[in-house]
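Undergrad: model this:
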Amino acid sequence: MEAKETGGDPGLFGQNSVTWQAHGDPMMWVAGIRALYLQALHPRAVRGVMQNSDFRRDAWGRLMRTASFVGTTTYGTTEAAERAGARVRKIHRVLGATDPDTGERYGVDEPALLLWVHCAEIDSYLHVLRRSGFPLTDAHADRYLAEHRHSARLVGLDAARVPANRAELAAYFARVRPELAAGDEAHEVDDFLLRPPTHPLLVPARELLWRRVARLAYDSLPPYAHQLYGRPAPAPATVTRRLRVTGTLLRAIPARLRWQLPPKHILRATARLGPAARPAPYRLARPAAIPDRPGEGRVD
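TA: As a prediction, the model looks like this:
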């Protein structure tokens, strides 16, 4: 079944894209935490974050800004998505970091760093969704990766150089693997994600809920990430079972309730395009042909 558009601007991806359906899933929050764990393993990339922001004081704000960017680029109008990308590029252009060992000063908008952040994020979204039971076939997965050459372009990357299918993404991670390490900054991110500062009255909730989610996100990392962090994960089958149980529980919450939470991009999209634009797994259509010129116009 394909959703019919009602004349509003469907944005960069369009309501028949894999991205439109997948990004409405609640397991995206677990995937986002996994992405932070993975991104922190690139010393130059995580250094750029730690030297330019007060991660511990504003971690929730950072997570919400990331969620808002993903929501805007997925469900917002084309103009809103382009504005969001322009803001990110403008911020990145003026930020830099210093290598404490060599004294080298470098920009956080180096293409290699932007590509790592992009690939770690998109891989995490795709991995957690599929492993938790969201019905994405291999063809859907390839289509999803091809679609996200658009989001890569928005942050300043050459879309043609971004992995556009599972094979290309696997080859990229194999190439970058020797550059990864769990330095002091990575362990600081790890420590924060397990024990984020919170009001004393909320500590029990943090221990009961947040740490379970953070551990699940960590456990879903690839084996080399566990080796670098120096903390083992349960057996893969156990992790997969926990992901599926968590996915089942979260997806049982009515969408109309989940979508009331900030940043509410899905509600605005359905108001703009009509109720048929509501994202849902059953709306996944057969993946269409991939555009010849990535990064230009919609993908559906």
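
Undergrad: alpha carbons only for contacts and neighbour counts from here, please
TA: Noted.

Undergrad: could you pull up the contacting residues of the residue lying closest to residue 19 once chain neighbours are set aside?
TA: Nearest non-adjacent residue to residue 19, counting by CA to CA, 6 or more residues apart in numbering: residue 144, 6.0 Å away. Contacts here follow CA atoms under 8 Å, 6 or more residues apart in numbering; on that basis residue 144 touches 17, 18, 19.

Undergrad: quick one: which of those residues is most hemmed in?
TA: residue 18 (28 neighbours; other CA atoms under 10 Å).

Undergrad: what residue lies at the spatial centre of this structure?
TA: residue 121 (3.9 Å; CA atoms, centre = their mean).

Undergrad: how far off centre is whichever helix or strand that residue is part of?
TA: Element membership of residue 121 [criterion: DSSP states H and E] is helix 111-131. For helix 111-131, the separation from the chain centroid amounts to 6 Å (computed by CA atoms, centre = their mean, to the nearest Å).

Undergrad: here is a second sequence; please produce its structure as well for comparison:
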Amino acid sequence: MTTTTTTASQRVTGALSGAVTSARRRVGLVVRSRVAGEDAAERRQQIWHSDGERWNSPDDAICRVNGDASMFSAGLTALLLQSLHPLAMAGVADHSDYRGDPWGRLQRTSAFIATTTFGTIADATDLIRTINHVHRSVVGVDHRGRPYDARDPHLLRWVHIAEIWSFLECHRLYGRQQQTPDLRDEYVRQSARTGRLLGARDVPESADELNAALAEYLPELESSPAAVDARHFILDEPPVGWTDKPAYRMLRHGAVAALPPWARDMLELPDGPFGSRDVGIALGVAGVATLRWVLDAVDD
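TA: Next comes the predicted model:
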């Protein structure tokens, strides 16, 4: 009797485990297709497994940070922080279809980061060349009538600085591995190559230089009408279904908690739920851990 009961229990446990594994994999595939596109498997093969010399090795800091699930919150943090430069944000608002095709924009950004981090040098340089060509037509004026040009090295430097600062900070808060000062310096140094190839000048080469560069831009930053509109879209009107909203809400809180205090003030954002940044970080940890769990099932 005991043997029969044990066997039945094992069958039920096995069935439940199999169902959970199957559901976990299905969710992971959906998340990956959202971020990388319907051809995610083909893109992955091209980026990670095609023959050719690469700038980075798997153990490099840039691969460890950019390959971590903390990037899901980091991308939101970077967009919010970048939006605070009125000229850079005007270029996005005037020339980007982020409202009409948000997933397409996310997939293009994801492809760029993956290709320049993990792809072959040939593929990375081709993609950078294409982006530099597109930037030629990104010109206009902001809400105050000030001219902008996406090829401006000063604006490109801001976009680069805000991006890698956000990626590093979210990795520190939500990354799988503990971050060290050496990793931070190595990450900034390795990321500098892409910034320079995109046209930025005087890019930081260490974590201290990165923090100093971010502070240099403070007098130029403001919450422009375009930044406020982007904030509402990213945080309050995300293009996700009701089943995805709980997970997105956790990532959202994590992204806001990672921002510098002055950036939250400019965007009129609370430190976190109930006014607590610690709660925001805890939700960010939970959201990133959940996504890491489902995506690991796809990689298994």
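
Undergrad: give me the TM-score for these two chains.
TA: With the length set by TM-score structural alignment, normalised by the length of structure 1, the two chains reach a TM-score of 0.76; 248 aligned residues with a CA RMSD of 2.2 Å.

Undergrad: does the residue nearest to the centre of structure 1 touch residue 37 like I think?
TA: No: between residue 121 of structure 1 and residue 37 there is no contact under CA atoms under 8 Å: 9.9 Å.

Undergrad: residue 186 of structure 2 maps to what in structure 1?
TA: Alignment note (TM-score structural alignment): residue 186 of structure 2 maps to residue 143 of structure 1.

Undergrad: let me fix that, I meant to ask about residue 116 of structure 2.
TA: Residue 116 of structure 2 maps onto residue 73 in structure 1, by TM-score structural alignment.

Undergrad: equivalent analysis for residue 68 of structure 2, please.
TA: By TM-score structural alignment, residue 68 of structure 2 lines up with residue 25.

Undergrad: contacts only, for residue 283 of structure 2.
TA: 250, 251, 253, 254.

Undergrad: tally of neighbours for the nearest residue to residue 155 of structure 2 once chain neighbours are set aside?
TA: Excluding its sequence neighbours, the residue lying closest to residue 155 of structure 2 (CA to CA, 6+ apart) is residue 88, at 6.3 Å. Counted with other CA under 10 Å, residues neighbouring residue 88 of structure 2 total 22.

Undergrad: the corresponding residue of structure 1 for residue 88 of structure 2 in helix, strand or coil?
TA: For residue 88 of structure 2, the aligned residue in structure 1 is residue 45 (criterion: TM-score structural alignment). Following DSSP: H, G, I helix; E, B strand; the rest coil, residue 45 of structure 1 is assigned to helix.

Undergrad: if I read this right, the match of residue 68 of structure 2 contacts residue 249, doesn't it?
TA: No: with contacts counted by CA under 8 Å, residue 25 of structure 1 stays clear of residue 249, the gap being 11.8 Å.

Undergrad: the two: which is more packed in?
TA: The neighbour comparison of residue 25 of structure 1 against residue 249 (other CA under 10 Å) goes to residue 25, with 19 against 11.

Undergrad: so which strand or helix has that one?
TA: Counting by DSSP H and E, residue 25 of structure 1 is found in no helix or strand.

Undergrad: quick check, residue 97 of structure 1 in a helix?
TA: No: the assignment for residue 97 of structure 1, made by three-state DSSP, is strand rather than a helix.

Undergrad: as a check, name the ranges of all strands in the stretch 1-150 of structure 2.
TA: 139-141, 147-149 (DSSP state E, counting those that start in this stretch).

Undergrad: what's the counterpart of residue 232 of structure 1 in structure 2?
TA: By TM-score structural alignment, residue 232 of structure 1 lines up with residue 270.

Undergrad: its match sits in which helix or strand?
TA: With DSSP H and E as the test, residue 270 of structure 2 turns up in no helix or strand.
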